[in-house]
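> could you work out the structure for the sequence below:
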Amino acid sequence: MLERRQIQRVVEMALDEDAPSGDLTSEAFIPESASATADLVAREPGVMAGGEVFEVAMTAYDPSVEVELLIADGDRFEARDVLARVSGPARAVLRCERIALNLVQRMSAIATQTAAYVAAVEGTSARVVDTRKTTPGLRALERHAVRCGGGHNHRFSLSDAVMAKDNHVALLPDLTEAIRRARATLPHTTHIEVEVDRLDQIEPVLAGGVDTILLDNFSLADLRTGVEQVGDRAVVEASGGVTLDTIGDIARTGVDVISVGALTHSVRALDLGLDVKVS
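A predicted model of the protein is given here:
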């Protein structure tokens, strides 16, 4: 659940960055008494994410600005659809326009991309999840956008679950014993996941007692072998270089989870515009 305080923190930071001591252009050109209305218009199809974020951003400088959301997060839209309407003091609308657009464009892009990945695994039991490859400071917003697109979230932070990746494993002389020691010291509710990059690492990891095993950059043949080898002893996750062209084949190997960094780390902002007019 995306909390309003998380949104407000991001918006305050963005507005302070974009207009630290005012909007010189609007203050020079636009009368203080002027009012404006504006439509948030889609220039291309997509999936909506960030409606509340857009609202908080547009009202951040002047709470008298009114925002009407015309589409819910997770809904699909077409080019030329109006997604929201804004009205209020013109200076306030112009001051917040860019940060509001930046956030909703990025979030909707993530939701749209996620929806495409989810559609590509339809008919399988694989769950599409994100990673920690998010924009610093925007993780809560970007994770929400993944959910809007029908995806799921991996651990939110390093504090949420144990996930021993390749650089951890490289420092452990006895992987099985290291997992057992970790299990003995951690609370019983803590989830343990370990990443492997070879088939011969699977049994030592399972012997330590993991909850999830991550098969990283495995070939399709090795993924099928790994899934069969693990059986029902752990959740099987696949990761590494996953694309829209490959995720369907990966899902059909029988893995339970597919983590995709591309959901957040390389999206192109969706083309949405704020068309302003005098009211």
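> all contacts plus neighbour counts: C-alpha atoms, from now on.
Will do.
> in this structure residue 234 contacts residue 207, no?
No: applying C-alpha atoms under 8 Å as the test, residue 234 and residue 207 come out as separate, 10.9 Å apart.
> now show me the structure for the sequence below, then we'll compare the two:
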Amino acid sequence: MTALRPELPALMAEEHVRAALLEDLGRAGDITTCATIAPDRTATAEMNARENGVVAGMELARTAFRLIDPAIRFEALVADGDRVHPGTVLARISGPARGLLSAERVALNFLMHLCGIATYTSKFASEIAHTRAKVCCTRKTIPGLRALEKYAVRLGGGSNHRYGLDDAILIKDNHIAVSGGVASAVNAARAYCGHLVKIEVEVDGLGQMREALTASPDVILLDNMGPDLLRQAVAVNAAHWQLSGDAYASDPRRTKLEASGNVNLQTIRAIAETGVDYISTSKITMAAPTLDIGLDVVIG
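Next comes the predicted model:
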């Protein structure tokens, strides 16, 4: 079944865009535009892609122009999730020239950043499309932009890890060190949380993994393991649940395995081919280059 495209609620877009516009307008507004453009001038501009990419953030761009001046008309010619090529016109914007020019930078900043994340994520997803593994983002995001960046990841074909500290339990090495052990930490987490909260625990070796399996967490995070060790971990998991072949892949009861550490475009294929279910990386949010997008006035 093909998943529906994610959507960004307009209210969420407005919150972020309003803050960005206020930051840009500063204490006196756009003094360059006010000094050079008469109040009654109108203009039409086109927003163009200058390289191949995946679109993300059109609602943010639309909102930037609307908040600056509701008289500006924003005609989107593509939708979030579409793939574009150099020269593709993303949107046509027309109306009061002052507002158009004042909102331009904020609109492009959001669009270039989110398109960059969606595009970079799509490259990771493409590398592992022949496997069942999914590439996931992490909590390593630009402060304040997490929801937007995770939205862009999904548009690029990736999956979201937890959004914050409150929507899932992830027991990491420091939690284990303080709490006294892998299994005890998982058991304590299960006693604490509600039945809808997933529990994941990080391990750094097969010994810890075997201990974790005795407590039946939902997911085991295999930290900084190379492909050979990851294959062994998959075999240990299969043996624990007495599953093999297609039964292992499809059984909903078994513990899911997530690989993390040293994940990039050169390594992700080999990691996915070990049989893990998820591959988490901060690269798709923290190292994604922006997509080159321009806005040019075509009618003054």
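> got a TM-score for the two of them?
The TM-score (TM-score structural alignment, normalised by the length of structure 1) is 0.97; 279 aligned residues with a C-alpha RMSD of 1.2 Å.
> who has more neighbours out of residue 234 and residue 207 of structure 1?
Per other C-alpha atoms under 10 Å, whichever of residue 234 of structure 1 and residue 207 has more neighbours is residue 234, with 17 against 14.
> which residue range of structure 1 does stretch 255-270 of structure 2 align onto?
With TM-score structural alignment applied, stretch 255-270 of structure 2 matches the range 234-249 in structure 1.
> same check on stretch 81-91 of structure 2?
Counting by TM-score structural alignment, stretch 81-91 of structure 2 corresponds to 74-84 in structure 1.
> could you pull out the buried residues of the matching stretch?
Within stretch 74-84 of structure 1, the residues scored as buried using 16 or more other C-alpha atoms under 10 Å are 74, 76, 77, 81, 82, 83, 84.
> quick one, longest helix in structure 2?
helix 97-127 (DSSP state H).
> for the stretch 151-279 of structure 1, just list every one of the helices.
Here the stretch 151-279 of structure 1 has its helices, by DSSP state H, counting those that start in this stretch, at 166-169, 175-185, 202-208, 220-230, 247-251, 262-265.
> against structure 2, where does the fourth one fall?
Residues 227-237 of structure 2 are the counterpart of helix 220-230 of structure 1, counting by TM-score structural alignment.
> what's the average distance for the matching stretch when superposed on structure 1?
Following superposition, stretch 227-237 of structure 2 is found to deviate from structure 1 by 0.7 Å on average (mean C-alpha distance after the TM-score superposition for structure 1).
> buried residues in the host helix or strand of residue 249 of structure 2, which are they?
Secondary structure assignment for residue 249 of structure 2, by DSSP states H and E: helix 245-250. Neighbour-count burial for helix 245-250 of structure 2, counted by 16+ other C-alpha under 10 Å, picks out 248, 249.
> can you tell me the SS state at the equivalent of residue 17 of structure 1 over in structure 2?
Taking TM-score structural alignment, the alignment pairs residue 17 of structure 1 with residue 23 from structure 2. Under DSSP: H, G, I helix; E, B strand; the rest coil, residue 23 of structure 2 falls in the helix class.
> what of residue 140 of structure 2?
Per three-state DSSP, residue 140 of structure 2 ends up coil.
> residue 124 of structure 2 versus the nearest residue to it once chain neighbours are set aside, what's the distance?
Spatial nearest neighbour of residue 140 of structure 2, chain neighbours left out: residue 282 (5.8 Å); criterion: C-alpha to C-alpha, 6 or more residues apart in numbering. Residue 282 of structure 2 sits 12 Å away from residue 124 of structure 2, going by C-alpha to C-alpha, to the nearest Å.
> pick out whichever of these two has more residues nearby.
residue 124 (26 against 18).
> let me see the contact set for the more buried one.
Residues in contact with residue 124 of structure 2, defined by C-alpha atoms under 8 Å, 6 or more residues apart in numbering, are 135, 264, 265, 268.
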